[in-house]
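*Asks:* Quick one, fold the following:
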Amino acid sequence: MEFYSGTHESFFDEEQNTPKSPTPLSFKTHHQLNISEIDKECSSPRPLSPIDQLPPQSPESPWTLSPLHPSPSLLFQCLTSLYRHDGNIFSIAVLRDLVFTGSESSRIRVWRKPECMERGYIKAKSGEVRALSAYANMLFSTHRDHRIRVWSISLSDKFRSKKITSLPRRNSFLLFPRSKFQQHHKDCISCLAYYHAEGILYTGSWDKTVKAWRMSDRKCVDSFMAHEDHINGIVVNQEDGCVFTCSSDGSVKIWRRVFGESSHTLTMTLKFQLSPVNALALSRSPDASFLYSGSSDGFINVWEKEKVSGRFNHGGFLHGHRFSVLCLEAIDGLVLSGSEDTTVRVWKREEGTSFHACLAVLDGHRGPVKCLAACLEMDTLAMGFLVHTASLDGTFKIWRVKVFSSETKLTMKLDDADTNDQKKKRAEYEICPVLSPAWVEKKRQG
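*Replies:* The predicted structure follows:
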């Protein structure tokens, strides 16, 4: 259902300027574009401008079909679908009962889960909120002016927010005149990650650098050239502080802070193929640790950590998406991946192995799935999740996913349960995914 809200319980304005509505896109219907034209445009290897909002495509994008039948051990449903006139949604963060979404506008929307009623918004001076991260009572956001804002969030019944600081501070060149490195990012800050134990915020940018910000004194304590191209994703291992970065140069790098210092050193480079890497996710369990990297060729590479040496070895890849993998999330033994092919896939690793099975394909968006966030939900019979997804079709969807154990696995005759209409729908999907006409037109013009 579509949802329009004209009232807000509370909000915080950093400035009074009203954000401009995004310019409407001209578009053709999907039937006016034949499949060969779409395939040709979506397989272009040339880099796209920031306006295109998408990483470059690889000509080797696989067209593997989705599973013909859903897994009997997983059920899912779309709880609601929201649409706001804030332009494309680039980022999602979850903090207890609140969900935050960042978009092309200067407003960060605040929703209450699970029903996702709007609680208000946070307004900043600069829009295009590319990345969001939340921890404790803090929310971190990146903006068009290449700066980071830190917000204090009230978790009481009535939503309140307050800006703590902006990084770097306007007068940072006066406070730290002898700084050995540039504190201001020179291009879009595409990703961020917070190391809880040390209070260090890491930011990755299209200017190819990573910066480390110490929250205790709000100071940039390190800045280093990490990649040869745009940095698209960054995650931190909360157990040992290792920093993982991925880039359009096709590599994933692992960094470790030098003992007793603020500087970072490169410990390992992971590069299995040349396709741009757009997203990372880290999964840790008592028996194993896995790193996942999503690429523009549609593959999700799996890297397994050796227990003795601590090195990450390539353990295979997950093959299912048709186009670029744009976002990843690992939670409690599951991996969720959002793709330019408009779908979200749910993968589960078999215990004691590196083999992953695709349990479900969440098919509902009509444009590339740009970001997602998942959180656990209490359930007595099954492992429950709330999955929040946002697409470049302008919609924000909330899914409820339940994963059953082998003892409580649902049994059903899938072949008998399929109606002719369902079989016809699957056959149509196997030919070509349903894409937003506006998105297809944007890709053609790119």
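
*Asks:* CA atoms for contacts and neighbours, from now on please.
*Replies:* Fine.

*Asks:* so how many other residues sit close to Gly310?
*Replies:* Gly310 has 10 neighbours, counted by other CA atoms under 10 Å.

*Asks:* Cys371 against Ser337, yeah?
*Replies:* No. At 9.1 Å, Cys371 does not count as touching Ser337 under the criterion of CA atoms under 8 Å.

*Asks:* residues shared between the contacts of those two?
*Replies:* 326-328 (CA atoms under 8 Å, 6 or more residues apart in numbering).

*Asks:* so of the residues you listed, which ones are in strands?
*Replies:* 326-328 (DSSP state E).

*Asks:* Relative to Val387, which of the residues you listed is nearest.
*Replies:* Distance to Val387 across those (CA to CA) is lowest for Leu328, with 11.7 Å.

*Asks:* close enough to count as contact, that closest one and Leu282?
*Replies:* No. In this structure Leu328 lies outside contact range of Leu282 using CA under 8 Å: 9.3 Å.

*Asks:* Second chain to compare with the first, below:
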Amino acid sequence: MGKDGGKGSTTLEVTRTFKLNVPTSSAGENRLKGLEALTSKYGSRVVQPKEDLGCTIHFPELRFVFTGREDGSIAVWNLRSERSMSEAKFLHKHKGAVTCLLALEKGAGATLSPLLLSGSADSTIKLWDPSKVTQKGCEGACVQTLGGHGGTVTEMTRCGDYLLSASTDRTVRLWRTVHSRVATLYPWFELQKTLATCDGWVHSLCYDITHKVGDMGAIYAADSTGAVARFKPRPVEGATRGDRTHLEFDCVQNNGRVATSSPPPLVFRRLHDRGISHVRFLAELSIVLTVAYDNRARLYDSRTGQCLFVIENPHECCFTDVEWDEEHQQIYFIDKYGFFFVYDVQAEGMVFEKKLTNTPLVSIIYDKMLDSVAVSAKDRVEFWRISREVDYNALPGGHCGPVINVQVAMSGGEGSYIFSASLDNTIRVWDPYDMSCLRVLQEDRSEISCMVYSEGKSTLVTGHDNGCIRLWNLDTQSTINLTEHSNTVSCLVTAPLKRNEEFVLTGGFDGKVGIWDVRKKHSVRPHLVTMFEAHPNSEILCLLHDSIKATIITAGNDAVIKVWSATTYELVGEHRGHLEAVICLTLDANFLFSGSEDCSIRVWDSLAKGGTHVKGRTHIKTLQGHQRPVTGIAILEETGHLVSCSLDGSLRIWNYTMGEVLKTFRHKEELRCLAFRPDTNAMLVGTMQDNILLFPLPEDMHQLTRRTSSANSSVPAELKGYEDILEKLEEQEAAELAAAAAEEEEGYSSPDAH
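*Replies:* Alright, predicted model coming up:
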């Protein structure tokens, strides 16, 4: 996520469409009974072979899903109906774990129907006819067994009429379809030769080709020593250029390392210090992608061997599989912690991250027809649809607990940051340019309950459930702890109570408001200036400071909004009307807005300095629309629109003078807090499901003024009469500012703490 589609930006979302659970196979049940019999006979426990899933492949045209298992069977699902999806069939021929699967499309290599190839730890490759899989069983589905390797078959790829296979016996072997066997119903593969012998186990093998006329493509093999070999197929002498039925793959040995004698020569050999688990050739981009056991993936220029980019797993674990989406120029990764990642080649960075499961993911396949991915864990296969036209961006790599506060500090230059606080007890500092996480501040002593950034003091302040506030040094992560509240500090705001001096206001579950001087001087440490009780026997949930009217506004679970003098700390007014706790507050000139657990937003006439309220006349309007508690509200200063978020998953933009919702964004997660980014005209929203979302605001919305609406520009009856009041108050404010400045020259009033 970033600036208007810049680095790290995305408009992706993935949604699970269905899940395939893996039952115990009949062979597995029989094997278990046999093991139990042996155990009872000999008195020692016999280990049962695992039935965990491994590789997965999808046949879209047949609507079949095949998954290899560690017990040597292949689970088969028919996706044509809910019943067939719930009843997996099993192919039983392999005597070892099924480690790789390859689909042979119809028409490829004399294939009259789609076929399946499977490689196994039993050193064999088997050819299957999926059409033989019926409701009654899978008899006759295996049509050929290929033997030749001396170790586990790790991966297979296809090049024209040729099949290439890799193995832990350190070889790459070449098989070819024999056309002379005209009586066979299926293509018949025969071993041609051992194409190469590598230093280590050959873990991965791939082939890709460009759309250029005459291009023969290239094959890449990667092994456990970190080496990568390239093989360029070429037509045999006398064959037509582009003919892929008669190819040569000439190789020579070079001190135990593979090198090709076909032009161009091998460009690079050892790419990693550790073994490579996956290699992919992106032919159209001339890029080789490698995934290694050092928790990194790398992109290389296939022509020069130069490393272009290094992709690190933010969770410091290995990527377990990778897929390439050519149409969208994106690479999909999964890892053992259950995360799914999207790397955008054009944006040169990770643009999406989501935890799909709590168990390791072992395989991923991309279906370009459905624009979806299928990921397999050890006991299930899940299909996730990729949505690319969503109206929000998801920030990759964030919190693992509800996000309770997001704050934007755009002071310009190197002092610009975005902060987020979470119930995972971390504060993350983000770079506004590309939304990369610059640092993580970890709190180990108490739960973080609120946060504010004092731009005037360049200090981050957090409130905690033990009643203390902490001032953070962003460079050293050291803190200054101040404790005065007797219960959770629930809210924090900054307030310029004195000219050129910014103070911090705190509200707590003890019903008290604290005013803190957070300046760090040689002789004076940060300290409490004063504290007064604002809501006896009630919890304060939100507060704000009105610098123009010199008032402090508090609200909480007693549903009453109270207005206090910022100089004498006396109660000067109240706003009553909410039916449940008031959670959030904001101001727009002389209008006060409050969001509540009663799902409403109320508009109030804020108290003018020195003025008094007439009972029952401070409430102007109620904005209805949210279905669950309103958790955050903010004013867009340039246009005057009100923005609100709620646990109902909606973000709404209001023309509050008309009482209209101009735009509604919806998300499946519960929205907890919000902050506006004026530089990108977007809202940052934290969710209860651990995410930070960015909602770009419409440009036409950005141009609307606060007193106009695209539908109706008339002033509603509730606000008639207030236009004149606003004009008079604006005239008074200029005089009040001058008077306030004169008062501040005389000194700052700090009565004793109550």
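
*Asks:* Do you know the score for how well these two fit?
*Replies:* Superposed pair, TM-score by TM-score structural alignment, normalised by the length of the first structure: 0.56. Supporting alignment: 280 aligned residues with a CA RMSD of 3.2 Å.

*Asks:* returning to that earlier point: in ChimeraX, select just the buried ones from the shared contacts of Cys371 and Ser337 of the first structure.
*Replies:* This is the ChimeraX syntax for the buried subset of these, where burial follows 16 or more other CA atoms under 10 Å:
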select :326,327,328
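
*Asks:* Could you dump the shared contacts of Cys371 and Ser337 of the first structure into a markdown table with distance to Gly367 of the first structure added?
*Replies:* Converted to a markdown table, those look like this (distance: CA to CA, whole Å):
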| residue | distance to Gly367 of the first structure |
| --- | --- |
| Leu326 | 12 |
| Cys327 | 14 |
| Leu328 | 17 |
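
*Asks:* Mind listing the shared neighbours of Leu328 and Leu282 of the first structure?
*Replies:* In contact with both Leu328 of the first structure and Leu282: Tyr292, using CA under 8 Å, 6+ apart.

*Asks:* just the ones in strands among the shared contacts of Cys371 and Ser337 of the first structure now: which is nearest Ser10 of the first structure?
*Replies:* Cys327 (30.5 Å).

*Asks:* Just give me the match in the second structure for the closest one.
*Replies:* Using TM-score structural alignment as the criterion, Cys327 of the first structure maps onto Cys584 of the second structure.

*Asks:* from memory its match sits against Pro629, does it?
*Replies:* No. With contact defined as CA under 8 Å, Cys584 of the second structure does not count as touching Pro629 (10.3 Å).

*Asks:* what sits in contact with each of these two?
*Replies:* The contact sets of Cys584 of the second structure and Pro629 overlap at 595-596 (CA under 8 Å, 6+ apart).

*Asks:* From Trp516 of the second structure, how far off is the residue nearest the centre of the second structure?
*Replies:* What sits nearest the mean C-alpha location of the second structure, by CA atoms, centre = their mean, is Glu353, with 3.0 Å. Distance of Glu353 of the second structure to Trp516 of the second structure, computed by CA to CA, to the nearest Å: 40 Å.

*Asks:* Please apply the same query to Phe676 of the second structure.
*Replies:* In terms of CA to CA, Phe676 of the second structure sits 26 Å off from Trp516 of the second structure.

*Asks:* Over to Tyr433 of the second structure?
*Replies:* 32 Å.

*Asks:* These two - which one has more neighbours?
*Replies:* Trp516 (21 against 14).

*Asks:* Aligned to that one, what sits in the first structure?
*Replies:* In the first structure, Trp516 of the second structure lands on Trp255 (TM-score structural alignment).

*Asks:* What strand or helix carries that match?
*Replies:* Assigned by DSSP states H and E, Trp255 of the first structure belongs to strand 252-257.

*Asks:* And the very next helix or strand once past that strand, what's buried?
*Replies:* The first helix or strand that comes after strand 252-257 of the first structure along the chain, using DSSP H and E, is strand 264-270. Buried residues in strand 264-270 of the first structure, counted by 16+ other CA under 10 Å: 264, 270.

*Asks:* what span of the first structure lines up against the longest helix seen in the second structure?
*Replies:* In the second structure, with assignment by DSSP state H, the single longest helix is helix 722-746. The aligned range for helix 722-746 of the second structure in the first structure is empty, by TM-score structural alignment.

*Asks:* Return the distance of that helix from the chain's centre.
*Replies:* 47 Å (CA atoms, centre = their mean, to the nearest Å).

*Asks:* can you check stretch 269-282 of the first structure too?
*Replies:* The answer for stretch 269-282 of the first structure is 14 Å, by CA atoms, centre = their mean.

*Asks:* Just give me the match in the first structure for Gln477 of the second structure.
*Replies:* So, by TM-score structural alignment, Gln477 of the second structure is matched to Lys219.

*Asks:* coming back round to it: can you give the contact residues for the longest helix of the second structure?
*Replies:* Applying CA under 8 Å, 6+ apart, the set of residues contacting helix 722-746 of the second structure is 498-499, 548, 590, 608.

*Asks:* Likewise for stretch 245-258 of the first structure?
*Replies:* 55, 204, 226-235, 241-244, 263-280, 293.

*Asks:* try it again with 6 Å
*Replies:* With contacts defined as CA atoms under 6 Å, 6 or more residues apart in numbering, stretch 245-258 of the first structure is touched by 228-234, 242-244, 263-271, 274-277.
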